[in-house]
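Student: compute the structure for the input listed below.
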Amino acid sequence: MCRSIHTLHNFEPAATSDEVHAAALQYVRKIAGTTRPSKANAPAFERAVAEIAHATQHLLDELVATTPPKSREVEAEKKRARAISSGRYDR
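Tutor: Presented below is the predicted three-dimensional model:
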């Protein structure tokens, strides 16, 4: 759906509230079709971000992992390697 939204479940350390908020913000931006809402739409936009972040945090708190937690560093390196191999990496 949106490349900027990353998996937040089953990482060590767990996702921070900033990461949850960033994912919610990207989701609302995608749905709304704008990165900056008009003044008239700002309250609804911010309310949606807050509600989605809240629901996301509840989801993450309740999910049960059956595999060991993933390392953020290892996953970031895998992502860089995929980007390099596909020619999308720009340093």
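
Student: going forward, measure contacts between C-alpha atoms and count neighbours the same way
Tutor: Fine.

Student: how about Ser4, secondary structure?
Tutor: Classification of Ser4 using DSSP: H, G, I helix; E, B strand; the rest coil returns coil.

Student: looking at it, it is touching Gln26, isn't it?
Tutor: Yes - counting by CA atoms under 8 Å, Ser4 touches Gln26, with 6.7 Å between them.

Student: could you check which of those two has the larger neighbour count?
Tutor: Gln26 (18 against 12; other CA atoms under 10 Å).

Student: are we agreed that that one is in a helix?
Tutor: Yes - counting by three-state DSSP, Gln26 is found in a helix.

Student: any idea how far it is from Val64?
Tutor: Gln26 sits 25 Å away from Val64, going by CA to CA, to the nearest Å.

Student: one more to line up against the first:
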Amino acid sequence: MCRNIRPLHNFEPPATSDEVRAAALQYVRKVSGTHARTPSRANQEAFDEAVETIAQATQHLLDHLTSSAPAKNREEEAAKARARSAERYNRPA
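Tutor: Below is the predicted model:
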């Protein structure tokens, strides 16, 4: 599941709050062992609080990171990933 969390730093345009929250959600699902779309009602509040806390920490980190490398283009990086996947699974890109 964590393999679905993508790097969010040094992209143009910068990561959106939805992308940051999606990464936080994937992390909390992995750590908590929650495989369902939503946790049980008994755990919902703790789950939501953890997602929000991690999303805030992630946004704080992204806001304060610096890089001397040029910003990456999302479309180009996605095309590279598709090409790697096609090569790995022997499929046409």
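
Student: report the longest helix in the second structure, please.
Tutor: For the second structure, the helix with the greatest residue count under DSSP state H is helix 41-64.

Student: now that helix on the first structure. Mean distance?
Tutor: Aligned to the first structure and superposed, helix 41-64 of the second structure gives a mean residue distance of 0.2 Å (mean CA distance after the TM-score superposition for the first structure).

Student: show me what contacts the residue lying farthest from the centre of the first structure?
Tutor: What lies farthest from the middle of the first structure is Ala40; by CA atoms, centre = their mean that is 25.9 Å. Applying CA atoms under 8 Å, 6 or more residues apart in numbering, one finds that Ala40 of the first structure lies in contact with no residue.

Student: now for it: what does it line up with in the second structure?
Tutor: Correspondence of Ala40 of the first structure to the second structure, assessed by TM-score structural alignment: Ala42.

Student: what of Leu63 of the first structure?
Tutor: The equivalent of Leu63 of the first structure in the second structure is Leu65 (alignment by TM-score structural alignment).

Student: nearest residue to its match other than its sequence neighbours?
Tutor: His9 (7.7 Å; CA to CA, 6 or more residues apart in numbering).

Student: for the one you found, the count of nearby residues, please.
Tutor: Per other CA under 10 Å, the neighbour tally for His9 of the second structure reads 17.
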